[in-house]
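Chemist: build me a model:
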Amino acid sequence: MRRLLRTPAGLAGTVLVTAMVVLAVAGPPIWGAEAERIDSASILQGATAAHPLGTDNLGRDILARVLVAGRLSLTLALLATLVGATAGVLLGALPSVLPRRGARLVTGSVNALVAFPGLLLAMFTAVIAGLGARGAVIGIGTAVAPGFARLTQTLAASVAGADYVSAARMLGVSRWRVMTRHVLPNIAEPLILNFTQALGGALLALAGMSFLGLGVQPPSFDWGRLLFDGFGRIYATPAVALGPAAAIALAGIGFNLLGDALAHAAARRTAPPGTDAEPGAPRPVALGEPDPDAVLEVRDLTVAFPGGVTPVRGLSLTIAPGEIVGLVGESGSGKSLTAAAIGGLVPYPGEVRAGRLRLCGADVRELPEAERRRLLGTSLAMVFQNPMAALNPALKVGGQLAEVAVVHQGASRAEAAARAVDRLDHVRVPEPATRARQHPHELSGGMRQRAVIAMGLMGAPRLIVADEPTTALDVTVQREILRLLREVTAETGAATLFISHDIAVVGELCHRVVVMYAGRVVEELPVGELASGAAHPYTRALVASLPDMETDRSLPLASIPGRQPPPAEVPDGCAFAARCELATARCAAERPPLIPYGTARRVACWEV
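Modeler: Sure, this is the predicted structure:
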């Protein structure tokens, strides 16, 4: 709620919706009698001191009627949205559980309904269902349903292919149970957000139906009916129509602002404390001297495989306590292998070489095996892209978390189990004791990712390496995971290396950005300069390829021509030269070094 009220849109939406709800509750008891009182001496008056919005053809006060009509208007909008959401969710979820032919039939029906104009569909349904409030509710609900169905179908399709759904089907779980237990619970949050926004649209549509004479019929009245009654007098006494029009507009705007603010509230970034240095600035330490304050310090890291394959080439990186550093680049640029090298997880026959690889002040390569395992097991937390790969589907979640404390901290099984429940609760997994007794396939995708984060928090991590932890998650759960990473970093003071190919997510989460291409770092800069101050042509191309609300949809989306060279075919010069519009003969022949460029940044390019 605090995040919601920090934004002007969220504050305005909350105030407007709250006012409308209060009006719907208190309006009829307070102004109901005045709204129904007939005064033959005041028929068809304009705005006066006694009647600020005038009176109708029976002398009834229009302001009182507008205030009373809020209850019926909001109630009908809520009912219509519930009808549309219920029908749409069921219709959209069916393809994920029906046989192939049935799924195709439902999908085709949804596509046809989405293509049909919503207002015409609502009017057609209302005429069939009968004029009046009931017909209008059914009509608007029918018009709302295809949008919910399409959204549900899209979300359910991604969930239906998840590993835990496949595991449930393999165990013989019925199709309907798969839908109600594994599919719908995992897509509820975006549907709820869409429901809030749909309320505003339903309110406007119902007012339009009543204005056209297809909705609420006398003697009942809603805002649309009042607008219809006053429209004929709008040129003589405008106030009689402006009152209900203003109520409709304010309510519609309020619900839309609130829905939009709810969708963005989770993405609000709070700057994590815990570091004395300004986040976003590279640490000013000489390459030849260790940085005593750094949590992670890597110098000249190289990962090579037999046959001349070198996915990571001479990478240097420093992360301070409380700092979140984003590592970005196309697939195949060496990001995940960098994380694996830091955690000692490069598979055989890969070879890791580094001039320096220090974690928490200790050189990992120089430690005895037992101490190295203890340091990595307690001070380093790894969060992988696919939590099903990190969690054993045959073991319960709590047991897998407890294993960390038993192996690395010498805890008893009872102590480790209790700490596992505590860590699950710490990352806001609902009913942690129950979840600890469940298998991974029984948890949603977001909850499994939280469980993996909780596994890292079983110790006291000083470094969190998150390797694309939100790629397979829907947008709402993605925001929750990002917010959780921010909060964990702020609470523990840990350093975080966030690896992603999504430069927009990195721009929201991180303090500093390190851009990789073909195994090398090509630019390092504060996140505040990413959108408009990137210097390297590759970084600028990545930012330009990200569409936003101002992107011209009539033009093709921006892209980077060509492809990244394979690790075994990286040229001697700049690896990006073949795709760069600024490349010269020197770029193709000589590799540019990564050198300081301005303040708080480094760039590897001959042409900047």
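
Chemist: when you work out contacts or count neighbours from here on, use the C-alpha atoms and nothing else.
Modeler: Fine.

Chemist: residues touching the spatially most central residue of the chain, list them.
Modeler: Nearest to the geometric centre of the chain sits V475, at 3.2 Å (C-alpha atoms, centre = their mean). V475 makes contact with P190, according to C-alpha atoms under 8 Å, 6 or more residues apart in numbering.

Chemist: repeat that for A466.
Modeler: M382, V383, F384, Q385, T496, L497, F498, I499.

Chemist: which of the residues you listed tops the neighbour count?
Modeler: Neighbour counts for the contacts of A466 peak at T496, which has 30 neighbours (criterion: other C-alpha atoms under 10 Å).

Chemist: please provide the structure for the following sequence as well, for comparison with the first:
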Amino acid sequence: MTWRARWRGVLRTPVGASAAALLGAVLLLAVLAPLLWGARAEAVDTAQILRPASGAHWAGTDALGRDIFSRVLVATGTSVRLALAATALAVLAGLLLGTAPLLLGPRWGRLVTATVNVAVAFPGLLLALSFAVIFGAGARGAVLAIGLAGAPAFARLVQTLTATVAGRDFVAAARVAGVGRVRVLVRHILPNVGEPLVVNATIGAGGALLAFAGLSFLGLGVQAPEYDWGRLLGEGLNGIYLNPAAALVPGTAVVLAGLAFNLFGEAVAKGFGVHTAAPRRARRRSPEPSVPAVAPAGSDVLLHVEELRVSFPGPAGPVTPVRGVSLSVRRGETVGIVGESGSGKSLTALAVARLIEEPGLVEARRLDFLGHDLREAPTRAVRRLLGTSLAMVFQDPATSFNPTRRIGTQLAEVAREHLGADRRAALDRAVDRLRAVHIPAPRRRARQFPHEFSGGMRQRAMIGMGLMGSPQLIVADEPTTALDVTVQQRVLRLLAELRAAHGVAILLISHDMGVIEQVCDRVLVMYAGRIVEDLPTAELRDAARHPYTRALLAAVPDLSTDRDEPLPVIPGRPADPAAPPPGCAFAPRCPLADDHCRSSDPALVADGAGRRVACWHADRSPVGVAKGSA
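Modeler: Got it, this is the predicted structure:
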């Protein structure tokens, strides 16, 4: 559904139509009332002082004989204008404070968040009164007071919404592509939280209107000779027993205007959030030292990792879910990583792609990709290297794309960001990449939104995004999750075709041993944040030496599995990364474990034949995989 169609649908509803009509009338009155009734509102008639409501003066007259009803109409412009100004200030300040954790990083972001939390603890009215005293009585001071008083609540909402969206896969994909923090925020995060922000801003305008009326009523807002609804209400209350209409009319105006903003805010929630600005033409960038596009001469290793550790702060000390991972991926090679959930597979891939930020800590003795050390501080050149030479295919195809942007636009962003292509050239390349991953009618599909794609098509389009550059390595994190068997085969066949056609290396993460056996040359088995076995896939069934590897294989049913017997399972639970057991982490679940296993952790040792294993009893383990045992 298009942006205009969604708006038309909202305006067809009774609430939407009524709210739009009421708010439109208020805004129209704010513009026209000073022109139509301004002279009558200012006309002084000493013969008509403090007259009650009548046919000539519908709300009576004030102490100078001026028509109160005309003054209420004219005051619409002042009241609405000041309320919108205060709302704009609150929204601007709230956006700056709410997005600070994303723009400034965790350290300064935590300071801003703590400040916002303290401010939110105070009632908004109390803050407004405090600021009004600080800035002084008058319209300008009231705008600053109400705007700054409303900023903390809006900032808290922005923090909550942006933190939710910032953890999704399409944001991680944009970061892998090298998109900067500001652009990620503007193009990928804010459009996805637009609905609640606009709704709250609109409702906030109604609240600002009421707050202004309250400050003016107390004498802290608009000062004479200017007037707004709050000031007129205060003057009317002084003679309420003689002329109730003098207080009733401005009070009714405040209520109706606040109701208009609130109703419109509820209605606009259904019509906002899908439109984004057209992308600007790629800007020229200053030259920067290039990053080596290939590995050092004489080496076919694309990725070389030694002693990789990923840790996060915990209540009892650092939690280290990845503990000393060492691996390498060669050109054109497909390496599989397999293990139970929580074994550290995805965190290893995210660390390689530089997607782990503070408070997470990534340490490694060596972390090289295409001959460049990824442990160095991030630069534009490093972002370009990762954005064009490393493709990331995330686990859930439903969250791999920004739902508010068209597929072609999202793919084209890589070419615009890193290749300097203009809009037309980038879109043409996006269409070509969609064609390369077998998306039917690619030009038409490029104009569609992610929800118009099936799960398998979204996954193939995600692979197409990685092909926008010239990827040397594709990191596929559970690329067949939530896909049916036939779609799984298409995705795996596509990865194999890319490998054969372009010599692309693939690092495939999966729970499915069958998938690993089908497409990988080599398999790494991970448990409790470590690689416990590394061997060729062809030898997996017959030469697996680690008890955990054999248990994983035994737990996979096939057509020969006896359906009358219970399925094999691995006893116990995976190790807790916050409190790993002493010695071998698999010892509490291992049938071969002894006291030596429980006290000393085995190293990952190579046997000289291209295999590595971390087990004290690897030589005692049976070679074959016994069906029905775990």
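
Chemist: for the second structure, longest helix please?
Modeler: helix 68-98 (DSSP state H).

Chemist: that one aligns to what range in the first structure?
Modeler: Across the first structure, nothing matches helix 68-98 of the second structure (TM-score structural alignment).

Chemist: for that helix, packing partners?
Modeler: helix 14-42, helix 106-120, helix 139-166, helix 194-217, helix 229-238, helix 245-268 (3 or more C-alpha pairs under 8 Å, 6 or more residues apart in numbering; DSSP states H and E).

Chemist: what residues of that helix count as buried?
Modeler: 68-98 (16 or more other C-alpha atoms under 10 Å).

Chemist: still on that earlier bit, which residue in the second structure aligns with the residue nearest to the centre of the first structure?
Modeler: By TM-score structural alignment, V475 of the first structure lines up with V485.

Chemist: what about D293 of the first structure, which SS state?
Modeler: coil (DSSP: H, G, I helix; E, B strand; the rest coil).

Chemist: just checking, it touches A320?
Modeler: Yes - if you go by C-alpha atoms under 8 Å, D293 of the first structure and A320 touch, sitting 6.7 Å apart.

Chemist: neighbour count: these two, which is higher?
Modeler: For the pair D293 of the first structure and A320, the greater number of neighbours falls to A320 (27 against 15), based on other C-alpha under 10 Å.

Chemist: give the equivalent position in the second structure for the more buried one.
Modeler: Checking TM-score structural alignment: A320 of the first structure goes with R330.

Chemist: what about H617 of the second structure, neighbour count?
Modeler: The burial count assigned to H617 of the second structure is 15, neighbours taken as other C-alpha under 10 Å.

Chemist: with F124 of the first structure instead?
Modeler: Neighbour count of F124 of the first structure, defined by other C-alpha under 10 Å: 15.

Chemist: and A87 of the first structure, by the same measure?
Modeler: 18.

Chemist: got it, and the one 5 residues further on?
Modeler: For G92 of the first structure, the number of neighbouring residues by other C-alpha under 10 Å comes to 27.

Chemist: who's in contact with it?
Modeler: Contacts of G92 of the first structure by C-alpha under 8 Å, 6+ apart are V106, T107, V110, F148, A149, R150, L151, T152, Q153, A156.

Chemist: make it 10 Å
Modeler: The neighbours of G92 of the first structure, taking C-alpha atoms under 10 Å, 6 or more residues apart in numbering as the test, are 86, 103, 106-107, 110, 145-157.

Chemist: ditto for P306 of the first structure
Modeler: By C-alpha under 10 Å, 6+ apart, the contact list for P306 of the first structure reads P349, G350, E351, A568.

Chemist: P306 of the first structure maps to what in the second structure?
Modeler: In the second structure, the residue paired with P306 of the first structure according to TM-score structural alignment is P313.

Chemist: wait, what's in contact with the aligned partner of P568 of the second structure in the first structure?
Modeler: Residue correspondence to the first structure (TM-score structural alignment): P568 of the second structure is matched to A558. By C-alpha under 10 Å, 6+ apart, A558 of the first structure lies in contact with A541, L542, V543, A544, S545, L546, P547, T551.

Chemist: please redo it, this time with the cut-off set to 8 Å
Modeler: Contact analysis of A558 of the first structure by C-alpha under 8 Å, 6+ apart lists A544, S545, L546.

Chemist: need the three-state assignment for the aligned residue in the second structure for the last one.
Modeler: Put plainly, it is L546 of the first structure. Using TM-score structural alignment, the equivalent of L546 of the first structure in the second structure is V556. Following three-state DSSP, the label given to V556 of the second structure is coil.

Chemist: V556 of the second structure reaches M513, doesn't it?
Modeler: Yes - with contact defined as C-alpha under 8 Å, V556 of the second structure and M513 form a contacting pair (7.5 Å).

Chemist: how about the corresponding residue of the first structure for A353 of the second structure: what's its closest non-neighbour residue?
Modeler: When the first structure is aligned by TM-score structural alignment, A353 of the second structure is paired with G343. Excluding its sequence neighbours, the residue lying closest to G343 of the first structure (C-alpha to C-alpha, 6 or more residues apart in numbering) is L376, at 6.8 Å.

Chemist: secondary structure element for that neighbour?
Modeler: helix 369-379 (DSSP states H and E).

Chemist: ok, average deviation of that helix from the second structure?
Modeler: Superposing on the second structure and averaging over aligned pairs (mean C-alpha distance after the TM-score superposition for the first structure), helix 369-379 of the first structure comes out at 0.7 Å.

Chemist: next, the buried residues of that helix.
Modeler: R372, R373, L375, L376, G377, T378, S379.

Chemist: what's the answer for stretch 591-604 of the second structure, then?
Modeler: Neighbour counts over stretch 591-604 of the second structure (16+ other C-alpha under 10 Å) mark A593, C597, R598, D601, P602, L604 as buried.

Chemist: skipping its backbone neighbours, what lies nearest whatever residue of the first structure lines up with R433 of the second structure in space?
Modeler: Counting by TM-score structural alignment, R433 of the second structure corresponds to R423 in the first structure. Leaving aside its sequence neighbours, R423 of the first structure sits nearest to A454 (C-alpha to C-alpha, 6+ apart; 5.3 Å).

Chemist: for the one you found, which three-state class applies?
Modeler: Quick answer, by three-state DSSP: A454 of the first structure is helix.

Chemist: need the contact list for the equivalent of it over in the second structure.
Modeler: Residue pairing (TM-score structural alignment): A454 of the first structure is matched to G464 of the second structure. When contacts are counted by C-alpha under 8 Å, 6+ apart, G464 of the second structure touches L411, A430, R433, L434, A436, V437.
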